[in-house]
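*Asks:* what follows is a predicted protein model with its sequence.
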Amino acid sequence: MRSPAGAPMSRRRFLTLSAAGAAAGAAALNGCALQVAGGVRGGGGESVTMMVNDGDIAPELLKQAHKELGIRITLVKNDITRLIAMITNGDPPDLVRGIGALDTPYFAARGVAEDLDPYFATSAVLKAGDLDPVNDLWRYDGTTQGKGPRYGMAKDFSQDSMFWYNTSLFDKSGLDYPPETESVTYEEWLEKAKRLTQRRNGQTTVYGGSYNGLGITVLLASLTVAAGGSLFSDDFTRVDFTAPEARKALDWYVGYAKARVGPSLIDPDPNTWDGPTYQAGRMAMSGNGYWLGGVFAADKQLAKASRLAPAPHFEGGTRISSCQGGTGLWMPKKARNKDAAWRVFEWFFGEGPAKDRASGGWGIPTLKSLRPLMPHQEAYQKQTLKVQEAELKHFSVVPFTPYAKWDALDATTNQIIPAAMKGEMPVSTLADRLNAGMNSQLKRGKEQVG
């Protein structure tokens, strides 16, 4: 799938990149917005183009970056169609925003992402021994995610199957708190959510629990691994929702939606995401990782009442605690200003901006040396860190397919699954239809990649 050296890649051969669009909003809501701040040594007057989301980098911070780095940064709006055009025309951005858990195999398999191992090998800022294992999401060996060359790096991360809970709502319901370091089962989590849900006149006034992950396909992939299996075949060319472990994951998620204990495709949250609802005291549990604490950190009363709990596991399954995002940056192979782009990369991921993010509580730093900067002054912050540090040993990469864009797979699921959630379709039929829809996409993608 690689084009001849120096030649633009064929638009026809690279067409699969278009998929269903970039779906930029989901990543912005999960605390993965890129934030530039801080100071570093000066540079040499180069320029770098970054493709990022609206609001990722404020104009005043661009000025600060130019002053401190000596590198002028030009922003291009993150858009998959524009990225295709820029790559096929031989003039791509120098750095591109990506979701490590989902984008790495896709772009690496198509030969458009630069192998950054030579840069890491000589960097005095980003040292291999200091990289958190979450950065393995940005590795791909041509077959499996999590191994091989590094194609990018996460700016910070959370273990997204963990969940927050509001102790005051647990107290009102007379329920015991979840353990700090032991994992409850998904079955137990759902039963608690049912008991915590409050309704009045047919309307839900308090959601018992929200559990939707960062996207429906990556969530189901993680749930399937937690059930002891894999959603994808060994060569990542097929999914099989009829396999026992995948069916268990699908049954649980459909059952969650049917119970109407939390937001879903058939019962959407008017706020569109968990943050405002949890802040308003209308959500007892929220299936989001460490980063969500940054959302309500300014509300001391809520912060003190909130606890972070380990990722659940299935009865008879495997205890894992994956990262479904790992948002960061990657460098296109045809980038024209690679040395200057790497200097920005080092600065962003290892110097002032990274230190500012670490101290903000919006994510776990991806350099282990920055962990001491995580908020730990208050008693509730110490409790959060205790839980989070214990959870780190359960992290593992859940590999994703290189043969379809994640948002295209999400679109297929989102179209089919509501009928099952409403009880209008058996889950067995849902599994067959998901297999047919997704495997058709994966087959086309495999043919295009070769």
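*Replies:* Yes, it's here.
*Asks:* CA atoms for contacts and neighbours, from now on please.
*Replies:* OK.
*Asks:* what is the neighbour count of the residue lying closest to residue 303 once chain neighbours are set aside?
*Replies:* Using CA to CA, 6 or more residues apart in numbering and skipping residues adjacent in sequence, the residue nearest residue 303 is residue 297, 5.7 Å away. Using other CA atoms under 10 Å, the number of residues around residue 297 comes to 17.
*Asks:* list the buried ones in stretch 49-56?
*Replies:* 49, 50, 51, 52, 53, 54, 56 (16 or more other CA atoms under 10 Å).
*Asks:* just checking, residue 388 touches residue 290?
*Replies:* Yes - between residue 388 and residue 290 there is a contact under CA atoms under 8 Å: 7.4 Å.
*Asks:* quick one: which of the two has more around it?
*Replies:* residue 290 (25 against 22).
*Asks:* list the contacts of the more buried one.
*Replies:* Listed by CA atoms under 8 Å, 6 or more residues apart in numbering, the contact set of residue 290 reads 158, 159, 160, 162, 308, 361, 362, 363, 364, 388.
*Asks:* can you give me the strands for the stretch 1-150 of the chain?
*Replies:* Remark: strands assigned in the stretch 1-150 of the chain by DSSP state E, counting those that start in this stretch are 47-52, 72-77, 95-99, 139-140, 145-150.
*Asks:* dump the ones you listed to JSON lines, plus distance to residue 437.
*Replies:* JSON lines is the format used below for the strands of the stretch 1-150 of the chain (distance: least, CA to CA, whole Å):
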{"stretch": "strand 47-52", "distance to residue 437": "30"}
{"stretch": "strand 72-77", "distance to residue 437": "30"}
{"stretch": "strand 95-99", "distance to residue 437": "23"}
{"stretch": "strand 139-140", "distance to residue 437": "26"}
{"stretch": "strand 145-150", "distance to residue 437": "23"}
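*Asks:* residues contacting the spatially closest residue to residue 38 that is not a sequence neighbour?
*Replies:* Nearest non-adjacent residue to residue 38, counting by CA to CA, 6+ apart: residue 352, 4.1 Å away. By CA under 8 Å, 6+ apart, the contact set of residue 352 is 37, 38, 39, 40.
*Asks:* could I get these in TSV, plus columns for neighbour count?
*Replies:* Below are those laid out as TSV (neighbours: other CA atoms under 10 Å):
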residue	neighbour count
37	21
38	17
39	16
40	17
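*Asks:* give me the subset of those residues lying in helices.
*Replies:* Among the contacts of residue 352, none falls in helices (DSSP state H).
*Asks:* make JSON lines out of those residues and add distance to residue 172.
*Replies:* Shown next, in JSON lines, are the contacts of residue 352 (distance: CA to CA, whole Å):
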{"residue": "37", "distance to residue 172": "42"}
{"residue": "38", "distance to residue 172": "44"}
{"residue": "39", "distance to residue 172": "47"}
{"residue": "40", "distance to residue 172": "50"}
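*Asks:* the residue most distant from the middle of this structure, which is it?
*Replies:* Within the chain, residue 201 marks the point farthest from the mean C-alpha position, 36.6 Å out by CA atoms, centre = their mean.
*Asks:* buried residues of stretch 239-256, list them for me.
*Replies:* Quick answer for stretch 239-256 (16+ other CA under 10 Å): 239-242, 245-256.
*Asks:* which of those fall within helices?
*Replies:* 245, 246, 247, 248, 249, 250, 251, 252, 253, 254, 255, 256.
*Asks:* okay, one more to line up with it:
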Amino acid sequence: MRGSLGTPVSQAALSRRTLMRGTALGAAAAAGAGALSACAPSAGGGGGGKKTLTVMGPEGEFSPEFLKAAETELGVEIKRVEVDATKLTAMLASDTAPDLVRGLGAVETPYYVARDLALDLDDYFASSELLKEDDLDPVNDVWRYDGSVQGQGPRYGMAKDYSQDAMFWYNTALFDAAGVAYPSESEPVTYDEWLAMGREVTQKDGGTTTVYGLSAGGLGLFISLANMTASAGGSLLSEDLGTIDFSSPEAQKALAWYLEYARAKIGFSPVEPNPDGWDWPPYQTGRLAQSWSGYWFGGAIAAEPELAETSRLAPAPTMGGERISPCFGATGYWIPKASKNHDEAWQLFELFMGGDPAKERAAGGWGLPSLLSLRADLPTGTAAQAQALAAVEAEADYLKVLSFSPYVKVEALDAVLNQYLPDAINDDTTAGALADTLNADMQALLDEGKELVK
């Protein structure tokens, strides 16, 4: 498999995508209309009225301009609602399911399929002129699940774009100011070396941190710890994905590293929260030297020429095991089985994933395209863009997808971490003692999930 994954559906993830508002997808609206004309269905409702499609996605991905063009060509009305897990649950339970839903293939596909919520899209893919099987980047296999193994079985969705999310960006100007050597652009640093660099480039003015040296929150606490554990050669989840263990030597190494990072107060954590909610504002304004963000972050950086001059993308750090460069999201869309408009939802899905909007996303550098044919559209016009793409291509051989459990949502596991980490950080709790607490509470959630999907 080549490439990496996209971004999770956290509030931070939604905020960062709003940077695209009115840009790529807005510009693509008129062009995208043409791609629809050949396959527009007759979507009249009862009595000649138009059907209404409900899309659960951020405005930055489904701009009003794009939706208006799609409405005209499909002969439907389209209503967009923000991504909200609670609202989605309520809509699915009340027979008002949305028709297209934003999701994270890497961590959500098993969960939705195990609950019989997602529509099998194999027949649609088989007949599609835009989304051909041999053009799908293998990363899209995270949207497949056969009931036991992720990556096998029917396709239930597709990534809109993706990144190898454990790579990190750094600002050379801040490294120069601190007199610190840059990380290698080809060889990974160890997590200990990364932490040391973070300490060295952190700047303080009395009790105030003026430059944070390292933001190690990644795309979520649990995902970050799962990645570090895998990098050490272990796994937080058992082979059957039903048992969790923070007590293994590899997990302990990851947990101890994170506690040391948080106690150093050189970056954002549950005891030093980011007031902006995500890394872009402090990175943009020179208050953050290193951001644990994948290739997609370059889409924002490219809009800031001065910052782009000093920004570089580095390989994923390693914790001593096999070198890996994981993907955590493969952010894309799926169609609920309870949707009343499967065919029309697919038409919109097909355009968004394979038409002009997909080309615009690739050209903007907001992620690696999930269609192989669009790789040539990735931007290389500036030195920063060329460096980032070269770094990603060199990292491709180390891609790994971390399988996630069908029994629990990642947000629930993050909530457990956020409950216990502040006291653990402040009270100098050992990694071993924290592991016992995390194991008990998270295992209870997994066991509850097993009962629900029997």
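*Replies:* Good, I have the coordinates. Predicted, not measured: the structure shown is a model, and the values here were computed from it.
*Asks:* ok so, going back, and the aligned residue in the second structure for the residue nearest to residue 303 of the first structure, what does it touch?
*Replies:* Using TM-score structural alignment, the partner of residue 297 of the first structure in the second structure is residue 302. Shown in contact with residue 302 of the second structure (CA under 8 Å, 6+ apart): 308, 384, 385.
*Asks:* all helices for the stretch 151-300 of the first structure, in order.
*Replies:* 167-173, 186-196, 216-226, 244-259, 274-279, 293-296, 300-305 (DSSP state H, counting those that start in this stretch).
*Asks:* what's the answer for the stretch 301-450 of the first structure, then?
*Replies:* Counting by DSSP H, counting those that start in this stretch, the helices of the stretch 301-450 of the first structure are 338-350, 352-360, 379-391, 406-421, 427-449.
*Asks:* closest one to residue 97 of the first structure among those helices?
*Replies:* Proximity to residue 97 of the first structure (CA to CA) singles out helix 338-350 among the helices of the stretch 301-450 of the first structure, at 11.5 Å.
*Asks:* what helices or strands is the closest one leaning on?
*Replies:* If you count contacts as 3 or more CA pairs under 8 Å, 6 or more residues apart in numbering; DSSP states H and E, helix 338-350 of the first structure packs onto strand 47-52, helix 352-360.
*Asks:* need these in CSV (columns: distance to residue 265 of the first structure).
*Replies:* Formatted as CSV, those follow (distance: least, CA to CA, whole Å):
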stretch, distance to residue 265 of the first structure
strand 47-52, 28
helix 352-360, 32
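*Asks:* and of the ones you listed, who's closest to residue 125 of the first structure?
*Replies:* helix 352-360 (11.4 Å).
*Asks:* where does that closest one end up in the second structure?
*Replies:* Going by TM-score structural alignment: helix 352-360 of the first structure matches residues 356-364.
*Asks:* what does stretch 132-149 of the first structure give?
*Replies:* Aligned by TM-score structural alignment, stretch 132-149 of the first structure corresponds to residues 137-154 of the second structure.
*Asks:* ok so, going back, which single one of the contacts of residue 352 of the first structure is nearest to residue 321 of the first structure?
*Replies:* Nearest to residue 321 of the first structure among those: residue 37, at 29.8 Å, using CA to CA.
*Asks:* residues contacting the aligned partner of residue 25 of the first structure in the second structure?
*Replies:* Taking TM-score structural alignment, residue 25 of the first structure has residue 11 as its aligned residue in the second structure. Shown in contact with residue 11 of the second structure (CA under 8 Å, 6+ apart): residue 277.
*Asks:* again, but for the one 3 residues further on
*Replies:* If a contact means CA under 8 Å, 6+ apart, then residue 14 of the second structure has residue 58 as its contacts.
*Asks:* return the residues in contact with the aligned partner of residue 117 of the second structure in the first structure.
*Replies:* Following TM-score structural alignment, the counterpart assigned to residue 117 of the second structure within the first structure is residue 112. Contacts for residue 112 of the first structure were tallied using CA under 8 Å, 6+ apart; they are 2, 87, 332, 333, 334.
*Asks:* go through the residues you listed and flag the ones preserved in the second structure.
*Replies:* Using both residues aligned by TM-score structural alignment, their matches' CA atoms under 8 Å, the second structure keeps these contacts from those: 332, 333, 334.
*Asks:* now for residue 426 of the second structure: what does it line up with in the first structure?
*Replies:* Taking TM-score structural alignment, residue 426 of the second structure has residue 422 as its aligned residue in the first structure.
*Asks:* my read is that that match contacts residue 259, right?
*Replies:* No - if you go by CA under 8 Å, residue 422 of the first structure and residue 259 don't touch, sitting 9.9 Å apart.
*Asks:* re the thing from before, overlap between the contacts of residue 302 of the second structure and the first structure?
*Replies:* Those retained in the first structure, by both residues aligned by TM-score structural alignment, their matches' CA under 8 Å: residue 308.
*Asks:* can you say which of the contacts of residue 302 of the second structure are buried?
*Replies:* 308, 384, 385.
*Asks:* between these, which is nearest residue 111 of the second structure?
*Replies:* Using CA to CA, those come closest to residue 111 of the second structure at residue 385, 35.6 Å.
*Asks:* which one in the first structure is aligned with that closest one?
*Replies:* By TM-score structural alignment, residue 385 of the second structure lines up with residue 381.
*Asks:* so how far is residue 312 of the first structure from its match?
*Replies:* 22 Å (CA to CA, to the nearest Å).
*Asks:* determine the number of other residues adjacent to the counterpart of residue 198 of the second structure in the first structure.
*Replies:* Using TM-score structural alignment, the equivalent of residue 198 of the second structure in the first structure is residue 193. If you count neighbours by other CA under 10 Å, residue 193 of the first structure ends up with 23.
*Asks:* quick check: nearest residue in space to residue 193 of the first structure, chain neighbours excluded?
*Replies:* Using CA to CA, 6+ apart, the nearest residue to residue 193 of the first structure is residue 208, at 4.1 Å.
*Asks:* distance check, the alignment partner in the second structure of that neighbour against residue 98 of the second structure.
*Replies:* Matched by TM-score structural alignment, residue 208 of the first structure corresponds to residue 213 in the second structure. Residue 213 of the second structure is 42 Å from residue 98 of the second structure, where distance means CA to CA.
*Asks:* those two: which is more packed in?
*Replies:* residue 213 (29 against 25).
*Asks:* let me see the contact set for that one.
*Replies:* Per CA under 8 Å, 6+ apart, neighbours of residue 213 of the second structure: 197, 198, 199, 200, 201, 202, 203, 266, 267, 288, 289, 290.
*Asks:* these two touch, right, residue 255 of the second structure and residue 431?
*Replies:* Yes - Residue 255 of the second structure lies in contact with residue 431 (CA under 8 Å); the separation is 5.8 Å.
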